[in-house]
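*Asks:* Provided below for reference: sequence and predicted model.
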Amino acid sequence: MIQQYLGISPDKLIKAGWETLYMVGFSLIIGSIVGFFIAIVLWLTRKGGLKENPLLYTILNGFINIIRSTPFIILLVCVMPFTKIIVGTRIGTRAAIVPLVIYTAPFLARLLETSLLEVGGGIIEAAQSMGATTFQIIVHFVLPEAFASVILALTTGTIALIGATAMAGYIGGGGIGNIALTYGYQTFNFPLMFATVFILIAFVWIIQSLGNRLSQKRRTHQ
């Protein structure tokens, strides 16, 4: 019945769904680790930061601005040689993770930096007065205070990743977005297009609702 109405087998839809989850999952994990590290360095080296370093901050800030201002489809093509070095191929779902991480990490770094900047200076001063080291200030004072905002930042990053995976079909990345473009838009199969859009909307709605709930729960327990 699904194949008759949508013009595609259920197996292909299920496979595309797993490909989307695979790309989003791995890209989010790696991108979050890299982005979090960059955000911490930005927070420490900014003007008035605990380890103020204008040169390092300017370099990282410039790198983030360049990557964020580059359309993902262009970034996808530009990093193909690097992708080949990392995973051994330029095409496929595995290859799509490399540009997705490069796209996601700076985006998350900026969001996470904003979350860290929301922590009041009074908390940091109190930690310093107790003799806490920089590492202890970050782990025991700043991160717990910013955790609710960090959850929302990761939620926003995840949703942005879902949108980016649609363009990953350009290098054979697969996923729901690729089904919508290849089997829907290009063949004028509008029922399939609407069905895939609905699936993506459902993904986004679930992730946003979960993120909002976790963030709100964290705020009420602070």
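*Replies:* Received it, and whenever you're ready, just let me know what you need.
*Asks:* C-alpha from now on. contacts and neighbour counts both.
*Replies:* OK.
*Asks:* most centrally placed residue in this protein?
*Replies:* For the chain, the residue nearest the mean C-alpha position is G157 (3.5 Å; C-alpha atoms, centre = their mean).
*Asks:* next, that residue: secondary structure please.
*Replies:* Look at G157: counting by DSSP: H, G, I helix; E, B strand; the rest coil, its state is helix.
*Asks:* my read is that it contacts L108, right?
*Replies:* Yes. With contact defined as C-alpha atoms under 8 Å, G157 and L108 form a contacting pair (6.0 Å).
*Asks:* pull out the buried positions in stretch 202-220.
*Replies:* Counting neighbours by 16 or more other C-alpha atoms under 10 Å, one finds that the buried residues in stretch 202-220 are 204, 207-208, 211-212, 215, 218.
*Asks:* one step back: against G163, how distant is the residue nearest to the centre of the chain?
*Replies:* G157 is 10 Å from G163, where distance means C-alpha to C-alpha, to the nearest Å.
*Asks:* this is the comparison structure:
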Amino acid sequence: MKGFLFEELNGGASCRTYLIVSPRTREALIVDPVLELVPGYLQRLGKDQLRLTMVVDTHTHADHLSGGRELARMTGAEFAGVPWDVVHRPLHEGDVLEVGDVRIAVWETPGHTADSLVLRMEDRVLTGDTLLIGATGRTDLPSGDAEAEYHSLQRLLSLPGDTLVFPSHDYGGRTFSTIGHERLTNPRLRLDYEVFMRMMTTPRSEKPARLAEALAYNTRPRDEDETRVPLSEQTPAFF
């Protein structure tokens, strides 16, 4: 795909963080960063002298601490996405993100959480936890809604079959899929509405190990006096 650089930053870990770069302007966007890995992201930006202009969270994470707030604070980037009362720039259906000359469309895809988003590019979608490889995001955690997820998934399945799928998690070491492959092989996408609803509304006994900690940290309201380092004053090492 010409026109932008695209890289997964967490080296195959189950949590996936994506870097999108405009080669022309060297502006960058990071999607779904993990707090403990922020130093590595800064090193990666510095390696190629990239200027981070935006950080996006695709949903309220319940299994890890988001690095969005800290990464934005340290670099002067805009923190966008959700939760809406946490980020600098809440994102909604129809918004378009611009990273240099790269344009990224925002879809609202509630279900896994009420605030779930998908980021759509020309040949790919960053599906957050809405659509996973061979699965879908669970809906039995806070703000989950199985019916909303069903309809969000149907919308994703309307995309061309060769659309690349990059989720925020994968527990099998897989790096990407396609909409067409998921249509054919994803067991949950092959269920009819009634069976899907029964499966997705049945509570699961196992919960994310850091559920309470992650939700408390990731939903702390933005301080109105919270400051960002202006982009013009960012430390050169972070570029």
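*Replies:* That came through, no problem. Predicted model only: the values in this text are computed from it and were never measured.
*Asks:* and the TM-score between these chains?
*Replies:* Counting by TM-score structural alignment, normalised by the length of the first structure, the TM-score of this superposition works out to 0.28. Behind it: 104 aligned residues with a C-alpha RMSD of 5.7 Å.
*Asks:* among the buried residues of stretch 202-220 of the first structure, which are located in helices?
*Replies:* Assigned to helices by DSSP state H, the following of these qualify: 204, 207-208, 211-212, 215, 218.
*Asks:* tell me the one of those nearest I2 of the first structure?
*Replies:* Of all those, I2 of the first structure sits closest to V204, with 22.9 Å by C-alpha to C-alpha.
*Asks:* look through the second structure and tell me its longest helix.
*Replies:* Longest among the helix segments of the second structure by residue count, using DSSP H, is helix 146-157.
*Asks:* next helix or strand past that one?
*Replies:* Next in sequence after helix 146-157 of the second structure, counting helices and strands by DSSP states H and E, comes strand 164-167.
*Asks:* any idea which helix or strand comes after that next one?
*Replies:* By DSSP H and E, the next helix or strand past strand 164-167 of the second structure is strand 177-178.
*Asks:* tell me if I'm right that V165 of the second structure and R183 touch.
*Replies:* No. Using C-alpha under 8 Å, V165 of the second structure makes no contact with R183, being 11.7 Å away.
*Asks:* compare those two (neighbour count), which wins?
*Replies:* V165 (24 against 16; other C-alpha atoms under 10 Å).
*Asks:* measure that one to I179 of the second structure for me?
*Replies:* Counting by C-alpha to C-alpha, the gap from V165 of the second structure to I179 of the second structure is 6 Å.
*Asks:* what of E7 of the second structure?
*Replies:* Noted for E7 of the second structure: a distance of 19 Å to I179 of the second structure, by C-alpha to C-alpha.
*Asks:* compare the two (neighbour count), which wins?
*Replies:* Neighbour tally, E7 of the second structure and I179, criterion other C-alpha under 10 Å: the higher count belongs to I179, 22 against 12.
*Asks:* quick check: N178 of the first structure vs K15 of the first structure, distance?
*Replies:* Distance, N178 of the first structure to K15 of the first structure, using C-alpha to C-alpha: 11 Å.
*Asks:* neighbour count for those two, which is higher?
*Replies:* N178 (22 against 14).
*Asks:* helices or strands up against the host helix or strand of the more buried one?
*Replies:* Taking DSSP H and E as the definition, N178 of the first structure sits inside helix 176-179. Judged by 3 or more C-alpha pairs under 8 Å, 6 or more residues apart in numbering; DSSP states H and E, the packing partners of helix 176-179 of the first structure are helix 10-45, helix 143-167, helix 190-220.
*Asks:* okay, now I2 of the first structure: neighbour count?
*Replies:* Counted with other C-alpha under 10 Å, residues neighbouring I2 of the first structure total 10.
*Asks:* isn't it up against P10?
*Replies:* Yes. Checked against C-alpha under 8 Å, the pair I2 of the first structure and P10 is within contact range at 6.6 Å.
*Asks:* list the buried residues for the helix or strand containing A214 of the second structure?
*Replies:* Element membership for A214 of the second structure (DSSP H and E) is helix 211-218. By neighbour count on 16+ other C-alpha under 10 Å, the buried set for helix 211-218 of the second structure is 211, 214-215, 218.
*Asks:* ok, now stretch 65-74 of the first structure?
*Replies:* Residues of stretch 65-74 of the first structure classed as buried by neighbour count (16+ other C-alpha under 10 Å): 67-68, 72.
*Asks:* quick check: I206 of the first structure vs T155 of the first structure, distance?
*Replies:* Distance, I206 of the first structure to T155 of the first structure, using C-alpha to C-alpha: 10 Å.
*Asks:* turn the ones in helices among the buried residues of stretch 202-220 of the first structure into a markdown table, including distance to G35 of the first structure.
*Replies:* Converted to a markdown table, these look like this (distance: C-alpha to C-alpha, whole Å):
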| residue | distance to G35 of the first structure |
| --- | --- |
| V204 | 21 |
| I207 | 20 |
| Q208 | 20 |
| G211 | 18 |
| N212 | 21 |
| S215 | 19 |
| R218 | 22 |
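*Asks:* give me the number of residues near the spatially closest residue to R120 of the second structure that is not a sequence neighbour?
*Replies:* Nearest-residue entry for R120 of the second structure: A105, 5.1 Å, with adjacent residues in sequence omitted and distances by C-alpha to C-alpha, 6 or more residues apart in numbering. By the measure other C-alpha under 10 Å, the count of residues near A105 of the second structure is 17.
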